[in-house]
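# got a predicted structure plus its sequence, pasted below:
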Amino acid sequence: MEQNKFEKMYLMQTVQKTIVILRAFTKEQPKLSLTELNKKTGIGLSSLQRFVATLVYEGFLIRDERTKHYQLGLSLIHLGKLVEEESSIITIAQPILQQLNQITNESISMSIIDGNERRCIMNVESNYALSARNHVGDTSPLYAGASAKSLLAFLPQEEIDEYLNKVSLQRVTENTVVDREKLIQELQRVREQQYIFTRAERIVGACSFSTAIISNGRPIASIAIIIPEARFDEGQFDTLRDLILQAKFDIEKQLNK
């Protein structure tokens, strides 16, 4: 027990020191030498060298070989852009998704790519007692379910290939597509028609319509209407498809203003 406590303290201190190093860079001092970092952070030179070498390797710092100075790296720009996009998309999408919920009375969710998974970041509850839904924070493989596949489909092909090369396609339900060629063909159809409909592919007893929100050529989120199979009416298919696509277009229009 004491060993675990020690390890947690060590990990926290490591993260804190990393943050201190990154925060040492300012608008007034965008470039710092190792000696200057040592003075600003108070971290010993031997430890500081290891921290800095790791941050350079991961792209969070850049080292100028001529001057031996360091500056913040492009990985931070990427992360900052993700935060900016996610914050703005939540603000823009929330009223549109709430309106979609009022029209359909069904659960409406929004998800993003988190590493190799889909993560739900917003859910508007169904007005029915019987409902199917995503919970905020829930994750799933990018190859399983409408919300995930609509994100995967719009990644650049090389990123799709890279993902499929390292992931093991396993069934979540009996309807999960685990044949790589069939999955690739399905992703192509999603790109062509701009939406996907799945039935009990990730959640038994649930149907989903989903589409991706595209910004600067990349999928930054997906939105979905989630309906219990017991209540799904095939006669509503076209209406629900049109509603999810209209919500997509409305969100993208505001994002690109």
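Alright, I've got the coordinates.
# from here on, just use CA atoms for contacts and neighbour counts.
OK.
# okay, strands next: where are they in the stretch 1-150 of the chain?
Under the criterion DSSP state E, counting those that start in this stretch, strands of the stretch 1-150 of the chain are mapped to 32-33, 61-64, 69-72, 107-114, 117-124, 139-141.
# and residue 93, what does it touch?
residue 251 (Cα atoms under 8 Å, 6 or more residues apart in numbering).
# for residue 226, see how far away it is.
17 Å (Cα to Cα, to the nearest Å).
# neighbours around the closest residue to residue 107 other than its chain neighbours, how many?
Among residues not flanking residue 107 along the chain, residue 126 sits closest, at 4.2 Å (Cα to Cα, 6 or more residues apart in numbering). Residues within reach of residue 126, counting by other Cα atoms under 10 Å, total 20.
# so residue 126 versus residue 198, what's the distance?
When residue 126 is compared with residue 198 (using Cα to Cα), they lie 18 Å apart.
# could you do residue 79 as well?
31 Å.
# which of these two has more neighbours?
residue 198 (20 against 11).
# residues contacting the more buried one?
145-146, 207-209.
# here comes the other one, which I'd like you to weigh against the first:
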Amino acid sequence: MSTSTPASDMVGKALHVLTLLGERPTGVTLSELARASGFPTSTCYRLLKSLTRDSFVEFDARTKHYTLGLRVYQLGQRVSHAHGFAGVALPVMRRLAETCREAVLMSVLDGDKQLYIHHVEGPQQVSVRGEPGKHGPLHCTSMGKVLIAFAPTERREALIEGIELTALGPHSITDRAAFRTEIEQVRAEGHAIADEEHEPGIRALGVPILGPDRIAHAALSIAAPAFRMPPADLLALRPALTNAAHELAVLLPPRPF
């Protein structure tokens, strides 16, 4: 009778290893990866050997560090191209950043988080930075709020009632009833503001990129340092932000839900 690990379980472990490597772009040693994953060192080694063979992982013999390989980048680029994110979204976002002179970000709903897709820095010396490829919270960001507000009804309700309302910034909403009221207001007004809710000193204005079904296929935001962007000035940028979102709604292919 065989006692080997089922293939499906090994696939899950391999994906977990890739996820951990993605969170450590400078690389990680075998022992560090074993500790982070909770897998035996021998299991990590077998997984890394297979992933390295197929170019999903690269190994630096000098530093003994493992990093994500070019195969992962290649697949990521194909996904980005299929969704129109790179070739279509970036030119629109760059124009918006030049117009508003602040950072522009784009994200999509991914489970109970948002996945940052693109970031364009503003032209000023002090600018908000984004991290494409990373997940962020929904409840305390402008893009997260519009992604919830314009999600399909059942999913919207599940997120309003189910996501953790962690206090990440000085003005984070942590009361469930107040959060529901906030999302209802965002849906009614068509935009969301995050005023130092995710991080101190950062304000952002977000709008949905809507499909014909009025479901948000993505979100777009302008983010700026609070010292430079009073709430009234931020709201004054809404027409430019909304125009960019309307343009992207026409150009981007729809996301399946």
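Good, I have the coordinates. Keep in mind the model is a prediction, meaning the values are calculated, not measured.
# quick one: the helices in structure 1, in order.
2-23, 34-41, 45-57, 74-104, 146-152, 157-166, 180-193, 237-255 (DSSP state H).
# what's residue 145 of structure 1 aligned with over in structure 2?
Counting by TM-score structural alignment, residue 145 of structure 1 lines up with residue 141 in structure 2.
# does that match touch residue 202 like I think?
No. Assessed by Cα atoms under 8 Å, residue 141 of structure 2 is found out of contact with residue 202, at 10.1 Å.
# tell me which of those two has more neighbours.
Legend: neighbour count by other Cα under 10 Å for residue 141 of structure 2 and residue 202, higher for residue 141 (26 against 20).
# how far away is the spatially closest residue to residue 68 of structure 2 that is not a sequence neighbour from residue 44 of structure 2?
Nearest non-adjacent residue to residue 68 of structure 2, counting by Cα to Cα, 6+ apart: residue 57, 4.5 Å away. Look at residue 57 of structure 2 and residue 44 of structure 2: by Cα to Cα, they are 12 Å apart.
# do the same with residue 219 of structure 2
Distance of residue 219 of structure 2 to residue 44 of structure 2, given as Cα to Cα: 37 Å.
# just residue 155 of structure 2 next, same as before
36 Å.
# again, but for residue 238 of structure 2
With Cα to Cα as the criterion, residue 238 of structure 2 and residue 44 of structure 2 are 49 Å apart.
# same check on residue 53 of structure 2?
Distance, residue 53 of structure 2 to residue 44 of structure 2, by Cα to Cα: 14 Å.
# same question for residue 72 of structure 2.
Distance of residue 72 of structure 2 to residue 44 of structure 2, given as Cα to Cα: 18 Å.
# of the two, which one has the most company?
Regarding residue 72 of structure 2 and residue 44, a neighbour count based on other Cα under 10 Å identifies residue 44 as having more, with 20 against 15.
# leaving out chain neighbours, which residue sits closest to the more buried one?
Leaving out its chain neighbours, the residue that sits closest to residue 44 of structure 2 by Cα to Cα, 6+ apart is residue 34, at 6.1 Å.
# what do you get for residue 198 of structure 2?
residue 169 (4.6 Å).
# give the aligned equivalent of that neighbour in structure 1.
Superposed on structure 1 with TM-score structural alignment, residue 169 of structure 2 falls opposite residue 173.
# that match and residue 224 of structure 1, how far apart?
Taken as Cα to Cα, the span from residue 173 of structure 1 to residue 224 of structure 1 is 19 Å.
# alignment lookup: the residue nearest to residue 68 of structure 2 to structure 1.
Checking with TM-score structural alignment, residue 57 of structure 2 has no match.
# spit out the contact partners of the residue nearest to residue 107 of structure 1.
Residue 126 of structure 1 sits in contact with 101, 105-108, 132-133, where contact means Cα under 8 Å, 6+ apart.
# so which of these hold up in structure 2?
Shared with structure 2 under both residues aligned by TM-score structural alignment, their matches' Cα atoms under 8 Å, the contacts from these are 101, 105-108, 132.
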